[in-house]
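Colleague: From the sequence below, what's the structure:
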Amino acid sequence: GAAAVGEGLARRAALLAWALAVGGSVTAQFCCSVVLASRSDSKDHQAFYISNISVLLGGVILVPHALAARPRRWGRPTRWWSLLAGVCAAPVFVTIIAGAMMGSQLVLLFQLAGLLATALFFDCRSGAIRCGHSFRLSGFAMVIGGVVLDEYGAAASASLSAAAIALLGVTFLTGVGYAVQAKCNEFLSADLGTTSRAIVVGAVVTLILTLPADAYIWFELGVPLALEWSDWPLWLMCGLQSGFYIGSLAALPARLGYMTTYLTLLLGKLASSSFADAWGLTGRTVPFDVMRALSLVVVLAGTALFSGACGTGDFAARASDRLSLPAAGCGSGGADGMDNHRIRGDVAARSEASTFAEDDVARARAELPRPATPG
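Modeller: Here you go, the predicted structure:
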């Protein structure tokens, strides 16, 4: 009755609020990283430390789940390139430097553009873009247009230097890295048994890769890690956000649907980054004006078109193609839309829908009048 409907609406509202909080946590972690980097006179080197420690904390938090998950026995990576998931996380420290210079929202938008461009490349390579491909390309063009609008507004308020433009270019590449990381994690998860194990192994690879650079910065350049005991909540946020994000992606899509979850997460990221920039939480104040509001609307509309352009059958085929492609998360927020939970869930959801359709056809055939038996 009415009580059940009200309970269902309340439950859905709570799930949407949860998804918004997950999106906002990406901006919160980003702002915490920028603040921690400001504790040192050498902010660039401090950003490198922070990025690596965030990966370490995120991996440590997921270790209990990785050990307790079933199957208990860990598999072995059957594809060496799946370990590149850890390599893709190494350059993320650049986004901390860029955020302190240009604000959080522009950085997140450039990452989104890089991620969607890579997703589009994967789909083109697999031949998955068949029906509705013009809508999908139009959606990507709208996202790029929204990024250009936002950058135009930022350039109007303060001219972008050559260094800032170079940082934005590398930020775009980190979005590409997130997409490749999610693709590698998909295969690594299948080999090891769970997603949490893939994240832990990826964190180990990242640390092995970056520890020599950390040692060089500390001992050769004489730039130690700047630590203040009063900053422990910020460090805790940097570590907990990864587990919160990954765990939420394992639960929310099954309850809200993947399209709704993805767009709500994106809305949470964009809204929170607008707030962070307006209040100067990253050290750079960017007012929320008409140009920025317009860019957000264009990005949201373009992302919706990009993610939902193709029909049911093609969507399932596209997900299946991604699973068979050899070459897509701290930086966990960058795996939006390419996360392996979503890929597996898309296949399961489409298979379930196909089963329902087959049942309907069977029932319809059973109800048809049968021809009279001769004789």
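Colleague: rest of the way, CA atoms for contacts and neighbours
Modeller: OK.
Colleague: From residue 57, how far out is residue 342?
Modeller: In this structure, residue 342 and residue 57 are 24 Å apart, going by C-alpha to C-alpha, to the nearest Å.
Colleague: so residue 234 sits right up against residue 34, yeah?
Modeller: No - under the contact definition of C-alpha atoms under 8 Å, residue 234 does not touch residue 34, with a separation of 10.1 Å.
Colleague: Let me see the ranges of the helices in the protein.
Modeller: Counting by DSSP state H, the chain has these helices, from start to end: 2-37, 43-68, 84-88, 93-102, 104-126, 133-157, 162-192, 195-215, 232-256, 258-278, 290-308, 312-324, 340-367.
Colleague: would you list those in TSV and tack on mean neighbour count?
Modeller: What follows is these, written out as TSV (neighbours: other C-alpha atoms under 10 Å):
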stretch	mean neighbour count
helix 2-37	19
helix 43-68	21
helix 84-88	23
helix 93-102	24
helix 104-126	23
helix 133-157	19
helix 162-192	23
helix 195-215	21
helix 232-256	19
helix 258-278	22
helix 290-308	20
helix 312-324	18
helix 340-367	15
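Colleague: could you list every residue that touches the closest residue to residue 350 other than its chain neighbours?
Modeller: Distances taken as C-alpha to C-alpha, 6 or more residues apart in numbering place residue 316 nearest to residue 350, at 6.0 Å, with adjacent residues excluded. Listed by C-alpha atoms under 8 Å, 6 or more residues apart in numbering, the contact partners of residue 316 are 346-347, 350-351.
Colleague: Alongside the first, I'd like the structure of this one:
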Amino acid sequence: MINAGNCQPDAVTYGTLVKGFCMKGNNSAAIQLLRKMEEGACKPGLVVYNTIIGSLCKDKLVDDALNLLSEMMSKGIAPNVITYTSLIHGVCKLGKWKEAKGLLNEMVSKNVFPDVCTFSVLVDTLCKEGMVGEAEGVVKMMIERDIQPNTVTYNSLMDGYCLRGEMSEARKVFKLMLSKGLMVDVFNYSTLINGYCKRKMMDEAMTLLREMSRKGLVPNTVTYSTLVDGCCKVGKLGDAQKLFSEMQDCGQLPDVQTYAVLLDGLCKNRQLSTAIQLFKEMEGKKLDADIVIYSILIEGLCIAEKFESAWELFFGLSSRGLQPNVRTYTIMINGLCIGGRTSEAEKLLTEMEERGCPPDDCTYNIII
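Modeller: Next up is the predicted model:
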């Protein structure tokens, strides 16, 4: 037991244990320890409450976090900027922008002033909601309060413009970061590269990749996967395969997502034999192929009009411990329809519904 014998735990011991439980995602154990502290002589302070509130918000248990805030305040413990930033982050993760704004106003009314972390959370949420103009307003407010935006703030703003396809504005934010002497890292470059790839602006994306190398920054697996996907989407399979080789030469190992985007590109461009070879390579590296990978292969077989092989692969999914999802069923149903096996397609549609996998609009459009 924690208080066995004459050795009584102090605030530091309790705080360390609470933090440990929270880091493991065991919020219930952390709260139990909080209750134990309340019963004893060593009462919980702001740090312990903040640790648990932060963990609850991270797990989107915002109502529990708000209840703990009320409890804390009823005991005369005033929240600080860390408390409010955690809560704002929590409601933002749930997409509750109005609640976030309410918490911001509340903290200011209590003379608890937001810091760069608080503002960065707000900027990120606004950008993800497509409210980039409002996010720009928050950044201006920060500067007016002598709180300098950091790379996290600017990266969120840049990503917001990328999501809207406003690449010239995104590039301006990137240049602004450089002009302010901020340390631009792989994550920042990857954000802008992703934006260019989504807009099929591969020349600009590749220029950024080479710029990274000149600056001594090593692109990571996410960077390369994004570029491979972008090349595949514009039909530059040769470039995609070169990037796939290059990343391994740089010591960046492709993950399941990297294999998925390259397999998809090969299959959609009728390079089935190369795709199968790549799949075997993936298996040789002991990477677990998920339902996304198998759906891509089934579609590739259907595109190549190898319907029987696609059918066999589809029905072998259960033996691999995989369950087809809506996309997998839709691909197979489409293949059966193209192959003139409409009765089997209709049976598969019925099976799909019976197995609790409701068809979507794409599925019904194929049958119709």
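Colleague: Any idea what the TM-score comes out to?
Modeller: Superposed pair, TM-score by TM-score structural alignment, normalised by the length of structure 2: 0.21. Supporting alignment: 115 aligned residues with a C-alpha RMSD of 5.9 Å.
Colleague: from the contacts of residue 316 of structure 1, which single one is nearest residue 247 of structure 1?
Modeller: Relative to residue 247 of structure 1, the closest of the contacts of residue 316 of structure 1 is residue 346; by C-alpha to C-alpha it sits at 17.5 Å.
Colleague: from memory that closest one sits against residue 319, does it?
Modeller: Yes - counting by C-alpha under 8 Å, a contact exists between residue 346 of structure 1 and residue 319, whose distance comes to 6.8 Å.
Colleague: Where does residue 35 of structure 2 sit, in terms of helix or strand?
Modeller: Element membership for residue 35 of structure 2, per DSSP states H and E: helix 27-39.
Colleague: So what's the residue count around the closest residue to residue 239 of structure 2 other than its chain neighbours?
Modeller: Counting by C-alpha to C-alpha, 6+ apart, residue 239 of structure 2 lies nearest to residue 231, which is 6.5 Å off, once chain neighbours are set aside. Neighbourhood size, residue 231 of structure 2 [other C-alpha atoms under 10 Å]: 27.
Colleague: where's residue 231 of structure 2, which helix or strand?
Modeller: Assignment of secondary structure by DSSP H and E places residue 231 of structure 2 within helix 221-233.
Colleague: Which elements pack onto the helix or strand following that helix?
Modeller: Following helix 221-233 of structure 2 in sequence order, the next helix or strand is helix 237-249 (DSSP H and E). The elements that helix 237-249 of structure 2 packs onto, with contact taken as 3 or more C-alpha pairs under 8 Å, 6 or more residues apart in numbering; DSSP states H and E, are helix 221-233, helix 256-268.
Colleague: I figured residue 318 of structure 1 was touching residue 123, is that so?
Modeller: Yes - distance between residue 318 of structure 1 and residue 123: 6.9 Å, which falls inside the contact criterion (C-alpha under 8 Å).
Colleague: I'd like the helices and strands packed on helix 237-249 of structure 2 as CSV, with distance to residue 46 of structure 2 appended.
Modeller: Compiled in CSV, those are given as follows (distance: least, C-alpha to C-alpha, whole Å):
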stretch, distance to residue 46 of structure 2
helix 221-233, 38
helix 256-268, 42
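Colleague: which one of those lies closest to residue 205 of structure 2?
Modeller: Nearest to residue 205 of structure 2, of all those, is helix 221-233, at 7.4 Å by C-alpha to C-alpha.
Colleague: residues of the closest one that come out buried?
Modeller: Applying a neighbour-count criterion of 16 or more other C-alpha atoms under 10 Å, the buried positions in helix 221-233 of structure 2 are 221-233.
Colleague: angle of that helix against helix 256-268?
Modeller: Regarding helix 221-233 of structure 2 and helix 256-268, their directions subtend 10 degrees when assessed with axes from the mean of the first three to the mean of the last three C-alpha atoms, to 10 degrees.
Colleague: follow-up on the earlier one: quick one, the helix holding residue 231 of structure 2 and helix 237-249 angle?
Modeller: Using the same axes, to 10 degrees, helix 221-233 of structure 2 lies at 170 degrees relative to helix 237-249.
Colleague: which residues touch helix 221-233 of structure 2?
Modeller: Counting by C-alpha under 8 Å, 6+ apart, the neighbours of helix 221-233 of structure 2 from elsewhere in the structure are 190, 193-194, 197-198, 200, 202, 205-206, 237, 239-241, 243-244, 247, 252-255, 257-258, 261-262, 265-266.
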